[in-house]
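> Okay, sequence plus prediction incoming.
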Amino acid sequence: MRTVLVAGDANVDLVLRGDVVPRFGQAEQLLDSGELVLGGSASIVACGLARLGVPTALVARVGDDPFGRFQRDGLEAAGVSTEHVEVDRDLPTGLSVILSAPDDRAILTVPGTIPTLRAAAVRAALAATGAAHLHVASYFLQPSLAAELPGLLAEVRAAGVTVSLDTNWDPAERWDGVLDLLAHVDVVLPNLAELRALAAGPRTDVDRARRLASLGPRVVVKAGADGGWSVDPAGAFFEAPGLPVDVVDTTGAGDSFDAGYLAALAHGIADEAERLRWAAGAGSLSTLGSGGTGRQASLADLGVA
């Protein structure tokens, strides 16, 4: 099995739970818990892939600070290669504060080093690792990389490397550039809100997914507690339910869903319904722990080994 290379964000998450709706006027609120955990969509996907037995490397940038060391130590403990995680001597590591409620969350992010990843670093990591698949996360947090992605992805796909993309949410809510990029992507993995933003015209979510799929990729949609579903470029529809769980924290559940789906691909699973079963199971189980990597699925959890 060849390496999967994940490109994107490597920031720490401070996850706060309890009465997390802020009240200004210098009001002090007492919360139930607060934990500093490994964060960043790309980092969480990479850890989830490694947990599912896939050789995984991350290309990202962190600062020369305690948060950057925390992030690299956590990735290495999870079995992710950090050889291509660059250390910036000037900028701080990114930081996200997660205000986590049982059914929703708000995210406050200080970008730090996140926007500074460039295509040259991704290209070098692909060459060094011999990766068979490239997954790009947090497109909108990385404007420099985003501007270079059309050329980079066309190049790597011509070399036989498959590509997946999870844009995550666009803080500016403009959603620029994604539709033009999809011709160079094999799998795109939006959640329902992102799907509706990317393809606003059609009347139903399946129609929206088919519109995106007509541009080239398979569209794999994260549907929260309901699991996930997909549409291929020919318009065929597949789905898998989520698992019934007592949710602790939804942070990173979509990233663990991504990891489950990409791990199934890496393990050679040809059946799309089975790939979605891996994805929905991995996403559901991740909500049993705090943060994105606190309770990621193993192959045994998915009934595979």
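Cool, got the structure.
> Please count neighbours and contacts with C-alpha atoms only from this point.
Fine.
> What are the boundaries of the strands in the stretch 1-150 of the chain?
For the stretch 1-150 of the chain, strands defined by DSSP state E, counting those that start in this stretch occupy the ranges 4-7, 12-17, 33-38, 56-63, 81-88, 95-101, 104-110, 133-137.
> closest one to residue 151 among the ones you listed?
Relative to residue 151, the nearest member of the strands of the stretch 1-150 of the chain by C-alpha to C-alpha is strand 133-137, separated by 14.0 Å.
> putting a second one here so we can go through both:
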Amino acid sequence: MDVVTFGESMVVFNPDSRGPLRYVHTFSKSLGGAEMNLAIALARLGHSVGWFSRVGDDEFGRFILNSVRAEGVDVSRVIIDKESYTGILFKEWYYTSNPNVYYYRRGSAASKISGDDIDENYIKRAKILHITGITPAISESAAEAVFKAVEIAKRNNVMISFDPNLRLKLWSIEKAREILLEIAKSANIVMPGLDEAKLLIGKNDCREIADYFLSLGVNLVAIKLGKEGCYLKNKNEEVYVAGYKVEKIEDTVGAGDGFDAGVLSGLLKKLTLRECGELANGVGAMATLVKGDIEGYPYWEQLMEFIGKRSKIER
């Protein structure tokens, strides 16, 4: 298996109109969750991916499980929790492309994931274990699960990919800094956004941020710069890759997870650092073209057309 990842997936309710939710009466249902987003994005790019979590024994849990399975992601290690419910979130749209997000996840099935749910044999089959900073934020037991998974990966020479995915609605910056930087010390790949890197380590310059993580023993740092593109650096090379122009952004949620998938896809395909950046920028940009976390993620041929590596045949 190319990549294994785990974390909470939730049912997303997207309002059919803009404005305060108290004036919204209809919603569209979809699904979202950083790790699951990445798993689906990678599967669409042709990789073998496994995602696991805990979901409630309810209709929302079944919706998530069936949807992720339909995308070609292995869900054989997902646990159905008969005692807990599946988390949900609501988006709220005003005049920007970044929605307000309201979580209803405290005490959810996924928040009860623990070290006992981590299957060593499953993780050691993968080339890459991908984790995010969201999972350790949702509960103490989930944080323990993350550190156990990291330990297993290191013991079995599985590459560790880490997106800090800082969520200050879930914990304080002080606690986040402590836990996330500890995880980063064990990672081979770190993929922060520029703003969250500033909050975590107090540095503003991409090169300084990359050098900080490289000094911890990280092999590759990929910094997301939004519409400006990305900056990637390893021990031998650094590259800035300009972003792709998007005329009308519909939804930015899921773009960062798509970016991560592009980087990992490039690494798995043994592409150059610049090519990894191009894939990452392409998937991230295409995610913003459509409302929803996963709806805009491309298949490989679509991505090649978008980034100009293949001619598009109209008819």
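In hand now; what should we look at? Given the structure is predicted, the values throughout are model-derived calculations rather than measurements.
> that older thread, pipe the strands of the stretch 1-150 of structure 1 into TSV and attach mean neighbour count per row.
Compiled in TSV, the strands of the stretch 1-150 of structure 1 are given as follows (neighbours: other C-alpha atoms under 10 Å):
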stretch	mean neighbour count
strand 4-7	30
strand 12-17	22
strand 33-38	17
strand 56-63	27
strand 81-88	19
strand 95-101	21
strand 104-110	13
strand 133-137	24
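> residue contacts, residue 27 of structure 2?
Taking C-alpha atoms under 8 Å, 6 or more residues apart in numbering as the criterion, residue 27 of structure 2 is in contact with 13, 14, 15, 16.
> how far away is the residue nearest to the last one when sequence neighbours are not counted from residue 17 of structure 2?
Using C-alpha to C-alpha, 6 or more residues apart in numbering and skipping residues adjacent in sequence, the residue nearest residue 16 of structure 2 is residue 27, 5.2 Å away. Look at residue 27 of structure 2 and residue 17 of structure 2: by C-alpha to C-alpha, to the nearest Å, they are 8 Å apart.
> what do we get in structure 2 for residue 41 of structure 1?
Under the alignment (TM-score structural alignment), residue 41 of structure 1 pairs with residue 34 in structure 2.
> dump the residue contacts of the closest residue in space to its match that isn't next to it in sequence.
Nearest residue to residue 34 of structure 2, sequence neighbours excluded (C-alpha to C-alpha, 6+ apart): residue 257, at 6.0 Å. When contacts are counted by C-alpha under 8 Å, 6+ apart, residue 257 of structure 2 is found next to 34, 35, 37, 38, 284.
> Which of these ranks first by neighbour count?
residue 284 (31 neighbours; other C-alpha atoms under 10 Å).
> how about that one, secondary structure?
Under the three-state scheme (DSSP: H, G, I helix; E, B strand; the rest coil), residue 284 of structure 2 adopts helix.
> Going along the chain, name the helices of structure 1.
Taking DSSP state H, the helices of structure 1 run over residues 41-51, 66-77, 119-129, 143-158, 178-181, 192-198, 205-213, 253-266, 272-286.
> Nearest to residue 295 of structure 1, out of these?
Taking C-alpha to C-alpha as the criterion, helix 272-286 is the member of the helices of structure 1 that comes nearest to residue 295 of structure 1, at 4.9 Å.
> Please render the helices of structure 1 as JSON lines that adds distance to residue 302 of structure 1 to the earlier fields.
Putting the helices of structure 1 into JSON lines (distance: least, C-alpha to C-alpha, whole Å) gives the following:
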{"stretch": "helix 41-51", "distance to residue 302 of structure 1": "12"}
{"stretch": "helix 66-77", "distance to residue 302 of structure 1": "22"}
{"stretch": "helix 119-129", "distance to residue 302 of structure 1": "28"}
{"stretch": "helix 143-158", "distance to residue 302 of structure 1": "30"}
{"stretch": "helix 178-181", "distance to residue 302 of structure 1": "32"}
{"stretch": "helix 192-198", "distance to residue 302 of structure 1": "24"}
{"stretch": "helix 205-213", "distance to residue 302 of structure 1": "27"}
{"stretch": "helix 253-266", "distance to residue 302 of structure 1": "9"}
{"stretch": "helix 272-286", "distance to residue 302 of structure 1": "6"}
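> So for residue 245 of structure 1, which of those sits nearest?
Residue 245 of structure 1 sits nearest to helix 272-286 of all the helices of structure 1, at 6.9 Å, using C-alpha to C-alpha.
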